[in-house]
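Novice: Starting from these lines, generate the structure:
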Amino acid sequence: MVGSGGESMLTGSAAGGAGPVRFRERFLQGEPVETGVRSSILDSWRRSRDLGLSPDQSDLPFRADFEPDGPIVRAAAPVLDRLRSRFDGSEMNISVADANGTVLLRRFGKESLVRSLPAFQSVPGFVFAERVAGTNGIGLALAERQLIRVYGAEHFAERSQRSACRALPLRDLLSGRIEGVLCFGYPRDVEDPSLETVIRRAAAVIERRLLRQSSARERALLRAYLDAGAAAAADRRRLVGVDELAAELHPGQRAVLLEKAAELISRAQRGAVDVPLSGDRRITLVSHAMTGAGGVEGFAVEAVLCDHPPGATPAIPHQVHEPLDLSPAPTGAPVALLSSAAPADTTDDHHDSPSTARGLVLVGEPQVGAYALAARRRLELLSEAGTRIGTTLDVRRTARELAEIAVPRLADFVTVDLPEPVLRGEESTDPLHDLHRTVVHGIHDDHPFHPVGKRVEYGPATPQLRCLTSGRAVLEPDLRAASGPLAPDADHSARPLSRVHSLIAVPLVARGVVLGVASFHRAEDPAPFEDDDRSLAQELATRAALSIDNARRYTRERTMSLALQHNLLPQCLPDQDAVDVAHRYLPAESDVGGDWYDVIPLSGTRVGLFVGDVVGHGMLSAATMGRLRTAARSFAELDFPPDEVLTHLDNLVARLDREDPASDGAGIIGATCLYAVYDPTSQQCTMARAGHPPPALVTPDGTVSFPDLPAGPPLGLGGLPFEAAEIALPEDSRLVLYTDGLIEDRNRDVDEVLDRLRGALAHPGRTPEETCQAVLDTVAPAGPYDDIALLVARTHALDPHRIATWELPADPARVSDIRAAAMRQLTDWGLDEAAFATELMLSELVTNAIRHGTGPIQVRLLHDRTLVCEVSDTSDTAPHMRRAAITDEGGRGLFLVAQLSQSWGTRYTPQGKVIWAECELHGG
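Specialist: Next up is the predicted model:
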């Protein structure tokens, strides 16, 4: 059997109630009961225990001041009479209670039941509110504010253990407020699945009868207005409907008219307000009190149109002899009377009187006007929430936007509690208990709530944990009358209660994931929260939960992208003496992009400097960046010149585009790149760029310039060559490489940004680290929409005394002279321990150049962190190492060089090639 709200019944309920009895006994003995009992029943038990109620209590309070002939009694009495006929002869008892739990009507299937029941169950006036009667049908329906079923031992009191009941709140369809409860009671062993359908239909009939009573009052007020037509005629003013007041009235202006009219009615006093129209026209809305034939008091709002344009004459409608159609409005819609016609005017004999037209706009009771106004403002709040909640993909900011939209129009204070994993972009494994205060926002900063960042623990009876457990919003209209602790801990429970009097707790759930809880509090607004407020809070929280979940998922993806980007960027820079380097990577505010940088030691003590940008954002761009950086490093270590490196990268990007199935051959990746090679022996820098911003060059005296390098197309386009340029960089110059995210911004002029960059760099005394920080502080945009890569290199020159160069012809007889000169140079440098290996390597390299190359030949030794031996000639034939056979007389030279050196290789120059070998210096 399924109970109300879709909850399963207690275990064992179909077998005589053994299960419920056992769980109830355990609960009353103080043992923990977490499973086997519906959450609504368990929460009610806890509230009853916290109130100090005794299950053996048999008396109930009696109220003699209830209204025996009020609206709900008049609406429900005929329905209960029909229900008694339906259940004639059965042990069914049917009752209607008011919103306080006071029984107003009782009907029985058998009259004999009256004699067998206690007095408090047979006559009106006794109170069955949960706070005095414990868990029961009427009290629990008021507490849960929905259809409920209580069975046997689920009742808290012993007196009700043999009974079962179903109860459903009765609402005023105008306001949505609960006006009473309809309850069916029957023996525990009698169960009829159709009872739920019967009670819902009966409650709907009662609610419609309540609405018709309101409509009758409205009709009486309208008749009073129509009867007042003679007084309007005596005022000699034309009477027209609101439609005739301004034919060109915009729907938005018409809506403003209705809202202002509802506001005047809700004030319950005479008043007037001016509403401007287009064309220098205005309408004055005037409200005046009126009393219907049955003594119903209300207000009518008339529109007065003055200052007609020249020649305009307001139309006079026909007499309205019959009342307007006041059929009941749809469920939940406020009843407000809109008339496009007004009572007839008598013949206007005073043509010289001012041209002023009047017409009926609204008529109704003050309370109805307040409902209409509140409903409109709720719609406006929801509409505004759609644009203000979720403006960023930040979890904390989205939660704060929820609080800001609700204060002060819905609540005085709002708190939002989220699990720590949600803030990191993950799902919480224990969302009911792993909550941290994320937002506290209110009408002023002085609040009684836990501060942001504190862990929050909610007890089992608190509305917050109840809403998280049930997945529905929980309304506590009056916290002072509620049971159980209502704050996260006992030390703070008294403080909020001294300031806050009404609460709505709403779970933040999106796509089946519990994200946290939002609490709406009223403190200075004396009106308690109602069901309409709960529905509004639920709608706001639902929208915010979706935005928070989107932000959470984005945060997770962004965290993964950042981790991938971080791992694909250089973890540490290599040791080299050509330049001092500092670098920064700043991800975009919205997402991670594909910006990158690299520093690559090259042969001959040179260094390669890369900076690049892959278009797009997210994981794909980060992964593409990693592939591109790896390829760029490989091409650079092959000692290709900058323009050739860009050519190879261009081919690679074009191939990646073609291989991507999503591109459909159109090319979706794209990238820009700048590659610079600095040689400390000559203090020359060779640079080439592919669609990338030019670097900034800072000379030792602080002069800043932007070299005019050949631009080149972005990588991946193909078909156009890349050009390199060579620039002299004196020692202690600074080369600044950056991506376009540093200088390009939608809200800034590029020339102004470049001036800022020039000013930040014009400080020659700064270290590269200080220069990086100054550039980001003064040039980088706040919250950049594109990521930024920045590389600052301060150049050094290799001491000429650490460079030895010899020229020789292609004559094998000169090899011994070169060996002797090199050994003397090593002795002068104090590198005698490297003499043996260097002598062998030089012999092999020079001999190969003489045999297989073309002259002239140059030998160069470079003493840096390592000892570099270089032999160059004018031939472009590259040597290849091979494994020589036992019978071969040659072919072992390069193998010997590879064994003796730390690394070796070949690079090509415009004049030929250079074969180099690098020998490690153990002595430092």
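Novice: make it CA atoms for all contacts and neighbour counts henceforth
Specialist: OK.
Novice: Quickly find the element holding the residue nearest to G716 when sequence neighbours are not counted.
Specialist: Closest residue to G716 apart from its sequence neighbours, by Cα to Cα, 6 or more residues apart in numbering: A654 at 4.3 Å. Taking DSSP states H and E as the criterion, A654 maps to helix 642-659.
Novice: ok now that helix, how far from the chain's centre?
Specialist: 39 Å (Cα atoms, centre = their mean, to the nearest Å).
Novice: Which strands and helices lie in contact with it?
Specialist: Under the contact definition 3 or more Cα pairs under 8 Å, 6 or more residues apart in numbering; DSSP states H and E, helix 642-659 sits against helix 619-637, strand 671-679, strand 684-690.
Novice: Quick one: residues contacting P856.
Specialist: 807-810, 873-874 (Cα atoms under 8 Å, 6 or more residues apart in numbering).
Novice: mind listing what G741 touches?
Specialist: By Cα under 8 Å, 6+ apart, the residues touching G741 are 780, 784-789.
Novice: ok, T795 - how many residues close by?
Specialist: For T795, the neighbour count with other Cα atoms under 10 Å is 23.
Novice: structure for this one too, so we can compare:
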Amino acid sequence: MPIAWDDIGGLADAHERFLSGALVEADVRDSVLDSWKRCRIAGFEPDRMKAFPRASGLGPDSRLLRAAEPVLKGLSEVLADTGVTVVLCDGQGRMIQRLGGDRRLLQLLDGVRFSPGCDASEPVSGTNGVGTALAGRGPFYVVGREHFADCLQPFACAGAPVRNPLSGRVEGVVDLTCLRDHADPAMLRLAREAVRDIETRLLEQATQRERALLAAYRWAHRDAPGWSWPERTLSGQPGRSDQEAGHESAGLGRIDLALLREKAEALIASPQRTLDEVVLSGGRIATLRCCPVTGAAGESGVVVEARILGGLGPGLGAVGPGASAVPSRVSSAAAAVTIPSAVPPAPPPVAPKSDGTPLAALRTAVTAPPPAPATDEPYARVRTGTDGHSGGGDNGDGGGDGGWPLLVGETGVGRLAVQARRRLELLHEAGLRIGSTLDVARTAEELAEVTVPRFADFTAVDLPAAVLRGEEPEPFRVGAALRRVALGAVEENPPLYGVGEEIRFTPSAPQACSLDSRQSVLEPVLARAGGWFAQDPARGDRILAAGIHSLITVPLRARGATLGVVSFYRSGKPAPFEDDDLSLAQELAARAAICIDNARRYTREHNTALTLQRSLLPRGRPEQSAVEVAYRYLPAQAGVGGDWFDVIPLSGARVALVVGDVVGHGLHAAATMGRLRTAVQNFCSLDLPADDLLTHLDDLVSRLDRGEGWAVEPTYPDAGIIGATCLFAVYDPVTRRCTLTRAGHPQPAVVAPDGTVEFVDLPPGPPLGLGGMPFETVELELAEGSQLVLYTDGLIEKRSQDVDVGLDALRTVLACAGRAPEDTCEAVLDALLPARPGDDVALLVARINALGPEQVAQWDLSSDPTVVSGSRAAVTAQLAAWGLDDLAFSTELVASELVTNAIRYATGPVRLRLLRDRALVCEVSDGSSTSPRLRRARSEDEGGRGLFLVAQLTERWGTRYTTDGKVIWAEQPLP
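Specialist: Have a look, this model is predicted:
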């Protein structure tokens, strides 16, 4: 999350910037920002709303009230001491009920008229827990300034929509509201659980058909020995229900009741089974029996009788706190439903569920039990077996003495409707969750997370290595290697291949068949005789021992290419995969394959750009002795950028340190970075002063922006340089002076030998390309052993924090004495960079060295030509002292030619200097700005051969200009 929940100051600033039209994507949660945008489009003004408007035509749905009232009442009692009010609104955002809350909260809520009858819909009230949950069709949590309206800042809300479990239509909203100081994201979980209970109760509202089936069952038992009925009627007259009595007598908890319901639902859904046993808490055993029943008008259905061994007496029921106030509803359904009770207690708001869905067990094909034959009685007797006994008899299998009706259901389209609704919900969730990133492995993991445990107990995704690298997948060959990229499992240490393992499927394996034929493979029942077992018999034994019994494999195909294969396994779910499941698996795989292919293509482009950029960055460290350098470059997670750095040896044993940043990401930014780095190297070869170099670079960027020398593709007419920054420093190890200048770049840091950190007060200058010349320079003297730290803005700038915070953090990390540059780089990146940086980062650390007096020799010469012979003698003597006699002849000749030229053509004092570094450098400086020019002398010319001889005798030579004149230098490699 970009901000903390209590970061009200930051939110307030983001809200003001949003109203002014500025970008705030990084400072506000996406869901809140989407709501703000909708409010702005609707013309909502946050300072004009003083209270919630009143709603008109409010007619609350009695079904919703019946389902929600006991749930919300129980929730408000649980939250009585927490200062939270519980709100129920209808499907239009109009408040129906408000329960609980302390005195101060209620006074503030009444002040904004957040009370029954108000309209909290988003278009008229702005961002809030009720209206935004409706607008977004999902749970929503909003705190303080995240409300769009100013008057709602003191509150925090958590809203969740209530859907009809069969149609999916939003029936209402449950909202928890408290003061902003008491905000807790756990409120959203409580709202969701309350909604889940309300939706269960909505599902349990019955039709007249189901009432008739229940009446038929009770009539059949009216004369059964040992059976007594409560004093109540089916219309709900007063009297204690059999369910309430059974719950109290047997001590059934909510978990026991949920387990009984799940098993009863499975029993109704299975045409081959009529009996089942359930182990309850405390080791008790419940016997369930499925009894066909026919009503007076010919309605056919089934009733599940329950009997707890030694636990219940005659006539006791067992629906308990989760029962509905009216008979259960499955809409002409093949679904198990709960027997009604007269006055149901409110269910605990946060009680655990069996698996979070009211009809979780109905996943197998249902065939209606044969109806009982009609009789002359008003209602048909229940036929429970071949012995002719009725359900009221004491045959010991769950009826008669101690049995009670647990669930009633009917076969038909209801089960199919519920299953279809669940499949649609799963596909909808898959569309939202799969493909949230452009990462191949993460997309595969999202597919596994979505399908486990709602569809399968294990999901495995296998891809070839080429797809992971972003390359085009080759046609599948049997025996080709795949890598397990994702594995979703309901239990730890499953017997399947683990993530990262390389797999080569045998030709008979279902996965190989899917890849080879490009068709899905359904194996409803796994057996040792199947082709999957030949893949790895030992592992196959472990798979069967773990209860894995059904398999679907689907090839991942997108845009005509096969990217891999996904395998779905079932173990805990008793029902095997069916044809409907195969269709759902294919749809899920098709959606995931498109996302994986998108991620693969992005990976290819990202790797291409990254390869280009790395090829344009320095390779290795150049040979120089002025500084000891260490550097790091980290590309952004979202895409390759234009950050760059360079270390360039200069004449006179000097070195240039450069760090730059081109705005943007992708190939264009990388290519622009390469052009700027090349330009800087060329400018450095001319020995330009630092400020002049930036001036030339600024002019180059301006010309590139205007399209001069830049081939612009017609599809990208604006492919110029949006912006670029640069920091340029030149260090001289002889004087230990460093000259720095920058163009819109972050200021460098200097770490003294004792660990003291100072940021250089360097004029920022405008970014390159804006014509900001002249650029200002700062010259400072650096102590030997100190460190100069150059970096790009991605290191210190984050969207959720101020730049000064990043600079302070950098200062803290750098404050360490005696650390090597490599260690400094590691410490800085570990402390300041997140795992997935949003911007490129270039970091360059240089530890300062110095050339001692024993490596430097210099002589000040007069303008008298007679000093030339003396300079030759001095050079010869110095080379002998350094042990470089082999270079005496060439160096004597070079020094003689350079000194002669300076005396003859230049003005001012002349200085001769020798530097013994990685090369022998001979320099002659004078006070003239006239540049010598190398030319080829004609045969009749008397002069013009001096510089030609210098160029032939040395490895390289050149001229650089100073504030007092110029320096002509020449370098010779050491023996």
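Novice: ok so, going back, could the contacts of P856 of the first structure be laid out in CSV, adding neighbour count and distance to A272 of the first structure?
Specialist: Below are those laid out as CSV (neighbours: other Cα atoms under 10 Å; distance: Cα to Cα, whole Å):
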residue, neighbour count, distance to A272 of the first structure
E807, 14, 106
L808, 17, 109
P809, 14, 110
A810, 20, 111
D873, 25, 101
T874, 19, 101
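Novice: could you dump the residues you listed to a markdown table with distance to L402 of the first structure and secondary structure?
Specialist: Listed next are these as a markdown table, based on distance: Cα to Cα, whole Å; DSSP: H, G, I helix; E, B strand; the rest coil:
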| residue | distance to L402 of the first structure | secondary structure |
| --- | --- | --- |
| E807 | 79 | strand |
| L808 | 81 | strand |
| P809 | 83 | coil |
| A810 | 83 | coil |
| D873 | 74 | strand |
| T874 | 74 | coil |
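Novice: So which of the contacts of G741 of the first structure belong to strands?
Specialist: Of the contacts of G741 of the first structure, the ones assigned to strands by DSSP state E are 788-789.
Novice: Going by distance to A300 of the first structure, which of the contacts of G741 of the first structure wins?
Specialist: When the contacts of G741 of the first structure are compared for distance to A300 of the first structure (Cα to Cα), Y785 wins out at 55.6 Å.
Novice: which one is the aligned residue in the second structure for the closest one nearest to, not counting chain neighbours?
Specialist: Under the alignment (TM-score structural alignment), Y785 of the first structure pairs with G838 in the second structure. The shortest distance from G838 of the second structure to any residue other than its chain neighbours is 5.3 Å, reached at A636 (Cα to Cα, 6+ apart).
Novice: How about the secondary structure of the one you found?
Specialist: Classification of A636 of the second structure by DSSP: H, G, I helix; E, B strand; the rest coil places it in coil.
Novice: OK, contacts around it?
Specialist: Applying Cα under 8 Å, 6+ apart, the residues near A636 of the second structure are 836-841.
Novice: just checking, what residue in the first structure corresponds to it?
Specialist: Under TM-score structural alignment, A636 of the second structure pairs with A588 in the first structure.
Novice: counterpart of the residue nearest to G716 of the first structure in the second structure?
Specialist: In the second structure, A654 of the first structure lands on S702 (TM-score structural alignment).
Novice: so its match sits right up against G771, yeah?
Specialist: Yes - using Cα atoms under 8 Å, S702 of the second structure makes contact with G771 at a distance of 7.4 Å.
Novice: Assumed G10 of the second structure was part of a strand.
Specialist: No - counting by three-state DSSP, one finds G10 of the second structure to be helix, located in no strand.
Novice: how many other residues sit next to H922 of the first structure?
Specialist: H922 of the first structure: 10 neighbours (other Cα under 10 Å).
Novice: Mean deviation, the helix ranked longest in the first structure versus the second structure?
Specialist: Determined from DSSP state H, the single longest helix within the first structure is helix 531-568. With mean Cα distance after the TM-score superposition for the first structure, helix 531-568 of the first structure departs from the second structure by a mean of 1.8 Å once superposed.
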